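Peer 1: mind folding the following:
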Amino acid sequence: MFSIKAEFFVSPTFFSLHSKAEECMSYLRETNLTHLPIVDESNLFLGSLLAEDIETLEDSDTLEELGYELEHFQLIYASDISLFETLNLFSSNDTNILPVVDRHRKLVSLVLKDQVLSFWNETTFIDEPGEYIVVSKKYDTYSLSEITQLVESNNAKLYGILILSREEDYTYILLKTNQINTNAILDDLRRHGYIIDSNNIDDMYRNELKERSNYLNKYMNI
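Peer 2: Alright, predicted model coming up:
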């Protein structure tokens, strides 16, 4: 259920470091993309350039002048690309496009943020009524399977888990349950060393979290 659907893959338009800035900006304005994936002569993925950086070039300039600015976020093509992994990549790289490469690093398709968010908004994680809880723990001590067990051992259902961010030594995790035995779940999480950062809609931390995570702010009513 939480995998990227085949229809989300979009055929790429290929640009190289020899492409002219004018041509690239025309494409970026038409598509409203934040980044432009760049390939070599064999369509091997080299990285992506920020649209704002390309705008600084003269129309006749080539992208070679920005070769040192290439960003290397990407998805490896598979039949079960994780929806959560995809959302995290969009958020952590402040982008609305993800290049998809095969095992040879050839650019084979693109995934666009708007399409993924549209699907995300229809998942049980968002659509089903429930309780959102934000917890944190040192990054080398948390366990998603442990969190799942703690929720389900209290006869509750876990609709999903999303790793929101890592700050200093801590990982911040969002989970959604079906609102059954919430207090018991929180007590068990605390006993296992998890810090409860938010389980209240008015919590100040959640407001800060919403500001940092625009896609959650727009598509999750928390």
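Peer 1: switch to C-alpha atoms for all contacts and neighbour counts from now on
Peer 2: Noted.
Peer 1: OK, contacts around residue 195?
Peer 2: Counting by Cα atoms under 8 Å, 6 or more residues apart in numbering, residue 195 makes contact with 135-137, 189.
Peer 1: I'd like the structure of this one too, to check against the first:
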Amino acid sequence: MVAVELINHMIPPLKPSDDGHKAIVWMEELRTNQLPVIEKGKFLGFITEEIILEENDSKRPIRDYFLDGEDCFVIEHQHFYDVIKVATEHDFQMVAVLSETGGFQGVIAIEDTINAFAESTAIQEPGAILVLLMNQRDYSLAEISRLVEAEGARILSSTVNPDPKDMSMLRVTLKLNKTEISHITASLERFGYRIIGRFQEEEIKSNDQERFDLLMRYLNI
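Peer 2: Okay, here's the model as predicted:
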């Protein structure tokens, strides 16, 4: 799923001529503490509740406030993983979506992206998750796939991240289409792969917080 498909059209942008009071009212109605500001179709940044309250003058037009997060955006065809990454880097609840030519398309709320991840095929299809730790020079997804498929299973998705404790090592996260994986782990270990985490289906779907933690683990953020 790409960014343009996740735009929340219920979140309107503000104009520089709008005042801080209007921004606060909209934030309260939408239950957020930040809103995008645009001028002539161009994204200028976000106005936040904190910025307005610090100035202690909600009658001022938005153009007179400092705007934050002017770099907190993605291009419309970027993957939703990129949306999560940009939001996390800027510590924002939402990310602006721009066209290839820089035109403002809308914003994505971080909750919408998490929901999209939770609804993706790789999550919804029954299966377990394995996390492998290996030296970078030993990584071969083709070889891992061969071993998994030899045990009658398939890899639905895979993510590769450097190990935070040793940058010469990789953490390879695999979502499989099987819930019973003892024979798969035995096969991988027999061929020298080190398994540092395994998550069964019932553990994966236990609650929303665990799905969020899983997403963070996938993105290594």
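Peer 1: drop the TM-score for these two in here.
Peer 2: Once superposed, chain against chain, the TM-score is 0.65 (TM-score structural alignment, normalised by the length of the second structure); 197 aligned residues with a Cα RMSD of 4.0 Å.
Peer 1: quick check: buried residues in stretch 78-98 of the second structure?
Peer 2: Buried residues in stretch 78-98 of the second structure, counting neighbours by 16 or more other Cα atoms under 10 Å, are found at 80-88, 90, 92-98.
Peer 1: wait, doesn't residue 21 of the second structure sit right on residue 62?
Peer 2: No: contact criterion Cα atoms under 8 Å: residue 21 of the second structure and residue 62 do not qualify, at 9.5 Å.
Peer 1: so between those two, which is more surrounded?
Peer 2: Legend: neighbour count by other Cα atoms under 10 Å for residue 21 of the second structure and residue 62, higher for residue 62 (22 against 16).
Peer 1: who touches the closest residue to the more buried one other than its chain neighbours in this structure?
Peer 2: Sequence neighbours aside, residue 16 is the residue nearest to residue 62 of the second structure in space, at 4.7 Å (criterion: Cα to Cα, 6 or more residues apart in numbering). With Cα under 8 Å, 6+ apart as the criterion, the residues that contact residue 16 of the second structure are 37-39, 61-63.
Peer 1: out of those residues, grab the one that's most surrounded.
Peer 2: Ranked by the number of neighbours (other Cα under 10 Å), these place residue 37 first, at 27 neighbours.
Peer 1: in the first structure, which spans are strands?
Peer 2: Along the first structure, counting by DSSP state E, strands occupy 9-10, 35-39, 45-50, 75-76, 97-101, 107-112, 131-138, 158-167, 170-177, 195-198.
Peer 1: to residue 212 of the first structure, which of these lies closest?
Peer 2: Across the strands of the first structure, residue 212 of the first structure has its closest neighbour in strand 158-167 (9.5 Å, Cα to Cα).
Peer 1: need the contact partners of the closest one.
Peer 2: Contacts to strand 158-167 of the first structure, defined as Cα under 8 Å, 6+ apart, come from residues 84, 88, 124-125, 139, 144, 148, 151-152, 171-178.
Peer 1: could you turn the buried ones of those into a PyMOL selection?
Peer 2: Those of the contacts of strand 158-167 of the first structure that count as buried under 16+ other Cα under 10 Å are selected in PyMOL with:
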select buried, resi 84+88+125+148+151+171+172+173+174+175+176+177+178
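Peer 1: quick one: which of the strands of the first structure is nearest residue 69 of the first structure?
Peer 2: Among these, strand 45-50 sits nearest to residue 69 of the first structure (Cα to Cα), with 6.5 Å.
Peer 1: what's the angle from the closest one to strand 107-112?
Peer 2: Note on geometry: by axes from the mean of the first three to the mean of the last three Cα atoms, to 10 degrees, strand 45-50 of the first structure and strand 107-112 are set 30 degrees apart in direction.
Peer 1: ok, and what's touching strand 45-50 of the first structure?
Peer 2: With Cα under 8 Å, 6+ apart, strand 45-50 of the first structure has contacts from 34-40, 66, 69-73, 101, 105-107.
Peer 1: show the contacting residues for the residue located most distally from the centre of the first structure.
Peer 2: Relative to the centre of the first structure, the most outlying C-alpha is that of residue 60, 34.4 Å out, by Cα atoms, centre = their mean. Residues in contact with residue 60 of the first structure (Cα under 8 Å, 6+ apart) are 20-22.
Peer 1: pick the one among these closest to residue 53 of the first structure.
Peer 2: Distance to residue 53 of the first structure, by Cα to Cα, is smallest for residue 21 among the contacts of residue 60 of the first structure, at 10.1 Å.
Peer 1: so the closest one makes contact with residue 61?
Peer 2: Yes: the criterion here is Cα under 8 Å, and residue 21 of the first structure meets it with residue 61 at 5.7 Å.
Peer 1: who touches the residue lying closest to residue 41 of the first structure once chain neighbours are set aside in this structure?
Peer 2: Spatial nearest neighbour of residue 41 of the first structure, excluding adjacent residues (Cα to Cα, 6+ apart): residue 16 at 7.5 Å. By Cα under 8 Å, 6+ apart, the residues touching residue 16 of the first structure are 38-41, 63.
Peer 1: show me which pair in the residues you listed is furthest apart.
Peer 2: Greatest spatial distance among those (Cα to Cα): 41 and 63, at 14.1 Å.
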